[in-house]
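Undergrad: I'll drop the sequence and a predicted model, then ask my questions.
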Amino acid sequence: MTRPVTDVVLPAWWHPLAQRAAAVEGREITRFLPPPGSRARASAVLILLGEGGEGPDVLLMQRAATLRHHAGQPSFPGGVTEPEDADAVATALREANEEVGLDPASVTVVTTLPELWINVTNYRVTPVLAWWHTAHPILAIDPAEVAMAVRVPLRDLADPANRVRARHPTGYIGPAFDMDGLLVWGFTAGVLATVLRLGGWERPWEPGRIVELE
């Protein structure tokens, strides 16, 4: 199924990602998809790509270590859909504003990825892909929820030296990125790996090193 793509003028590096993301299927991203008839809670995350001094980058944040779920884990801005949210896009933009002070007017939503599933917390998640056309300073609004926010260059994510795999205590092994002490794993790493592939940034790497998660 093809999802709508905005008709806004995008930088040249955006075009392959925008077109491929609009047509990608959930099973091409992960084997964790919402089960038929699932009562999983609706949520959304914002995959915000901007252009910094080192080329295209993505906005990530690290969740506070005291949270009940996903404590200390790097992630995209996002959260659970509230009754006042019109759709997944509204959820993603509202959460990003609340978590890192993102101005929704600085963002153009390009398309969405298929709805995915986080089985551990039973959330069905819609990733919202957006262009940060007017980037501005960001910060952790509530330290009780967000420890820090950072823009990560896509070239660092694509660097084979930073590609690893992470093994969860349950034994599950999935993709991960290890960059100067910032270890991105789980749902976020899987989606980022897909973004790199669809955008044409992925470089060959040898999936050898495994990082053990506590």
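TA: Now that the structure is in, tell me what you want to look at. For clarity, every value in this text was computed on a predicted model and none was experimentally measured. Numbering: from 1, shown residues only.
Undergrad: When you work out contacts or count neighbours from here on, use the C-alpha atoms and nothing else.
TA: Fine.
Undergrad: Now do the contacts for residue 110.
TA: 5, 6, 18, 128, 129, 130, 131 (C-alpha atoms under 8 Å, 6 or more residues apart in numbering).
Undergrad: Apply 6 Å and report the result again.
TA: Residue 110 sits next to 5, 6, 129, 130 when contact means C-alpha atoms under 6 Å, 6 or more residues apart in numbering.
Undergrad: Just the ones in strands from the residues you listed, please.
TA: Here DSSP state E is the test, and the contacts of residue 110 give 129, 130 as lying in strands.
Undergrad: Identify, from the contacts of residue 110, the entry nearest to residue 169.
TA: Here the nearest of the contacts of residue 110 to residue 169, counting by C-alpha to C-alpha, is residue 129; it sits at 30.8 Å.
Undergrad: Tell me how many other residues surround that closest one.
TA: Residue 129 is flanked by 25 other residues according to other C-alpha atoms under 10 Å.
Undergrad: Next one: it relative to residue 203, how far apart?
TA: When distance is defined by C-alpha to C-alpha, to the nearest Å, residue 129 is 21 Å away from residue 203.
Undergrad: buried stuff in stretch 71-83?
TA: 72, 73, 74, 75, 76, 77, 78, 79, 80, 81 (16 or more other C-alpha atoms under 10 Å).
Undergrad: er, stretch 179-190 actually
TA: The neighbour-count check on stretch 179-190 (16+ other C-alpha under 10 Å) flags 183, 184, 185, 186, 187, 188, 189, 190 as buried.
Undergrad: Next up, a structure to set beside the first:
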Amino acid sequence: MSAVRPAGASEPDWVGRLRTALHDDDRPWVDALRPARGARQSAVLALFGDPPGGRSGPEVLLVERAHTLRSHPGQIAFPGGGVDAGDVDLADTALREAYEECGVVRDGVEVLGCLPPAHVRVSGFDVTTVVGWWRDPHAVAPGDPGEVAAVLSVPVADLVDPANRATARHPLGYRGPAFTVADHLVWGLTAHLLDAVLDLAGWSRPWDAAREVGIPERYLRDRRASTRTRDDGGPDAH
């Protein structure tokens, strides 16, 4: 699904490091996430690229889910969704969803590899994170305002800044990694996956895991009633 790199295109050093790490059989994984269970498959796109216009990169593409959605309204996530019958593979799914949600043109994306799939109990999906290099970044916007409220390009430098790292505290007891950036809290499954990719790329910096932040009420509106009886507010609640 990845396009052929244009002749003369310059590949940043971090791209090779991340590509190699993603294909390393000994790469670390996230113990807090549940392994795949042979459930219905879905894919998300963790898309990194050096922005145009002289800004120092790289940056990662994230979406703010529409606040009117029944599931996870307003939360920050990677673009993605369930496999469609016409999808060739999981990379195809992730690229299709990124185009539908944000307008990302797949010809400008090179797929570097995937994280091992994680089972999300709440939705019943096995989620595969497809990691890509955005060779040809361009302006993006929500494809359907009913699904995506905003598209965010977040600098990796901001994500790994210890001042923006914390442990998220869920009302039901869950604690896990979080990022406080762009006036948002990135937590749950997305934060675990993002944390894993940052580690693989060698970008992570030491941070104070004892610093805790509560998850804002606006991110919990769809979960309060149901999770009290069937979930622990864990990483797949996001």
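TA: Happy to help now that I have it. Model, not experiment: these values are computed from the prediction.
Undergrad: How close are the two chains, by TM-score?
TA: Between these two chains, after superposing, the TM-score reads 0.90 (TM-score structural alignment, normalised by the length of structure 1); 208 aligned residues with a C-alpha RMSD of 2.1 Å.
Undergrad: residue in structure 2 matching residue 142 of structure 1?
TA: When the structures are aligned by TM-score structural alignment, the residue of structure 2 matched to residue 142 of structure 1 is residue 144.
Undergrad: With residue 103 of structure 1 instead?
TA: The equivalent of residue 103 of structure 1 in structure 2 is residue 105 (alignment by TM-score structural alignment).
Undergrad: and if you look at residue 181 of structure 1?
TA: Matched across to structure 2, residue 181 of structure 1 falls on residue 183, judged by TM-score structural alignment.
Undergrad: quick one on the thing from earlier: regarding the closest residue to the match of residue 103 of structure 1 other than its chain neighbours, what is its secondary structure?
TA: With C-alpha to C-alpha, 6 or more residues apart in numbering as the measure, residue 99 is the residue that lies nearest to residue 105 of structure 2, at 6.1 Å, once sequence neighbours are left out. Going by DSSP: H, G, I helix; E, B strand; the rest coil, the secondary structure assigned to residue 99 of structure 2 is helix.
Undergrad: State the distance from residue 99 of structure 2 to residue 205 of structure 2.
TA: Using C-alpha to C-alpha, one gets 32 Å for the distance from residue 99 of structure 2 to residue 205 of structure 2.
Undergrad: Quick one: map residue 77 of structure 2 onto structure 1.
TA: In the superposition onto structure 1, residue 77 of structure 2 corresponds to residue 75 when matched by TM-score structural alignment.
Undergrad: Correct me if wrong: that match contacts residue 63.
TA: No. Under the criterion of C-alpha atoms under 6 Å, residue 75 of structure 1 makes no contact with residue 63, lying 7.2 Å away.
Undergrad: And the helices in structure 2?
TA: Listed from the start of the chain, structure 2 has helices (DSSP state H) covering 13-22, 90-102, 156-160, 188-200, 224-230.
Undergrad: most packed of those helices?
TA: When neighbours are counted by mean count of other C-alpha atoms under 10 Å, the highest per-stretch mean among the helices of structure 2 falls to helix 90-102, a mean of 24.
Undergrad: how distant is that helix from the center of its chain?
TA: Average the C-alpha atoms of helix 90-102 of structure 2, do the same for its chain, and the two points are 13 Å apart (C-alpha atoms, centre = their mean, to the nearest Å).
Undergrad: which secondary structure elements does it contact?
TA: Identification of packing neighbours for helix 90-102 of structure 2 by 3 or more C-alpha pairs under 6 Å, 6 or more residues apart in numbering; DSSP states H and E yields strand 40-49.
Undergrad: Now the strand it packs on on structure 1. Mean distance?
TA: Relative to structure 1, and after both are superposed, strand 40-49 of structure 2 has an average distance of 0.6 Å to its aligned residues, where the measure is mean C-alpha distance after the TM-score superposition for structure 1.
Undergrad: That strand aligns to what range in structure 1?
TA: Strand 40-49 of structure 2 corresponds to residues 41-50 of structure 1 when matched by TM-score structural alignment.
Undergrad: Identify the residues contacting the closest residue to residue 37 of structure 2 other than its chain neighbours.
TA: Spatially, and ignoring its direct neighbours in sequence, residue 37 of structure 2 is nearest to residue 119 (6.4 Å; C-alpha to C-alpha, 6+ apart). Under the criterion of C-alpha under 6 Å, 6+ apart, the contact partners of residue 119 of structure 2 comprise 34, 35, 36, 125, 126.
Undergrad: Among those residues, name the ones in strands.
TA: Among the contacts of residue 119 of structure 2, the members falling in strands are 34, 35, 125, 126 (criterion: DSSP E).
Undergrad: Going by distance to residue 175 of structure 2, which of these wins?
TA: Ranked by distance to residue 175 of structure 2 (C-alpha to C-alpha), those are led by residue 34 at 15.5 Å.
Undergrad: Could you tell me where stretch 118-133 of structure 2 falls in structure 1?
TA: Structural correspondence for stretch 118-133 of structure 2: residues 116-131 of structure 1, per TM-score structural alignment.
Undergrad: Mind listing what's buried along that stretch?
TA: Of the residues in stretch 116-131 of structure 1, those scored as buried under the neighbour-count criterion (16+ other C-alpha under 10 Å) are 116, 117, 118, 123, 124, 125, 126, 127, 128, 129, 130, 131.
Undergrad: is it true that residue 107 of structure 2 touches residue 5?
TA: No. Counting by C-alpha under 6 Å, no contact exists between residue 107 of structure 2 and residue 5, whose distance comes to 9.3 Å.
Undergrad: any idea how far the closest residue to residue 85 of structure 1 other than its chain neighbours is from residue 101 of structure 1?
TA: Of all residues beyond its chain neighbours, the one nearest residue 85 of structure 1 is residue 91 (5.6 Å), with distances taken as C-alpha to C-alpha, 6+ apart. When distance is defined by C-alpha to C-alpha, residue 91 of structure 1 is 14 Å away from residue 101 of structure 1.
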